[in-house]
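Asker: what follows is a protein structure lacking sequence information:
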């Protein structure tokens, strides 16, 4: 997937989240472990959001691997430590297929 396609999917995901009451607080957060696409708050909970885009929901969802989840969580811990945040958090995914988005809440393995 090209960077432009990924950026467009991420922007669509941001708009989708905002329409559902999330406040986006940061994007494209990097650490030596990996990257977080979107950090958003809702009802006092930090949502760590991975955005995946593909022609079908299944293709996009299947790209969320256990290794990717571990990297995201390590990056989240580094971010929270750096910013001295002590918040409840969950790992979510926004699946983008065409112009449609679907939120998968609290993804874990």
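Answerer: Here it is on my side, so go on. Keep in mind that this is a model prediction, so the values were computed, not measured.

Asker: going forward, measure contacts between C-alpha atoms and count neighbours the same way
Answerer: Fine.

Asker: who's in contact with the residue located most distally from the centre of the chain?
Answerer: Centroid-distance maximum for the chain: residue 84 at 20.4 Å, with Cα atoms, centre = their mean. By Cα atoms under 8 Å, 6 or more residues apart in numbering, residue 84 lies in contact with nothing.

Asker: so how far is residue 32 from it?
Answerer: For residue 84, the distance to residue 32 equals 18 Å [Cα to Cα, to the nearest Å].

Asker: for the residue farthest from the centre of the chain, give its distance to residue 39.
Answerer: 15 Å.

Asker: put this beside the first:
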């Protein structure tokens, strides 16, 4: 298991890569690492009234499976709860909500992002 600092650094790199991908696609970054008493949302973006709550899973290798597979049904329920709190506490215009998963691979040849839109 990697030391906590290395995991945090990998997580930040993954979130940076996912945020950059959304920005290139014309999304507005609303929040990164939004926290409340229940937990944390990695990335919240918006475009044309649709708010996307993105769970970012960064990996250095394939030993533990892809990022998408790491978002279990339990984690999905937690993310939905967090999104409900976000919508209740932050002014969000009435619109659509979507949940994405960004699977980020950080390797010696660079960083790649696979985005699973409307993942659950």
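Answerer: Thanks, I have the structure now. Remember, it's a predicted structure, so these values are computed and weren't measured experimentally.

Asker: what residues sit buried inside stretch 16-28 of the first structure?
Answerer: Of all the residues in stretch 16-28 of the first structure, those buried under the rule 16 or more other Cα atoms under 10 Å are 16, 17, 22, 23, 24, 27.

Asker: equivalent range in the second structure for that stretch?
Answerer: Aligned using TM-score structural alignment, stretch 16-28 of the first structure spans residues 21-33 in the second structure.

Asker: so which bit of the first structure is stretch 42-57 of the second structure matched to?
Answerer: Using TM-score structural alignment, stretch 42-57 of the second structure pairs with 37-52 in the first structure.

Asker: for stretch 112-119 of the second structure, same thing?
Answerer: Mapped onto the first structure using TM-score structural alignment, stretch 112-119 of the second structure spans residues 100-107.

Asker: and residue 12 of the first structure, which helix or strand is it part of?
Answerer: Using DSSP states H and E, residue 12 of the first structure falls within helix 3-19.

Asker: could you give the number of residues near the aligned residue in the first structure for residue 88 of the second structure?
Answerer: Matched to the first structure by TM-score structural alignment, residue 88 of the second structure sits across from residue 81. Using other Cα atoms under 10 Å, residue 81 of the first structure has 11 neighbouring residues.

Asker: hang on, residue 81 of the first structure in a helix?
Answerer: Yes: counting by DSSP: H, G, I helix; E, B strand; the rest coil, residue 81 of the first structure is found in a helix.

Asker: quick one: which helix or strand includes residue 25 of the first structure?
Answerer: Per DSSP H and E, residue 25 of the first structure falls inside strand 23-30.

Asker: helices or strands up against that strand?
Answerer: If contacts are counted by 3 or more Cα pairs under 8 Å, 6 or more residues apart in numbering; DSSP states H and E, strand 23-30 of the first structure sits against helix 3-19, strand 35-42, helix 66-82.
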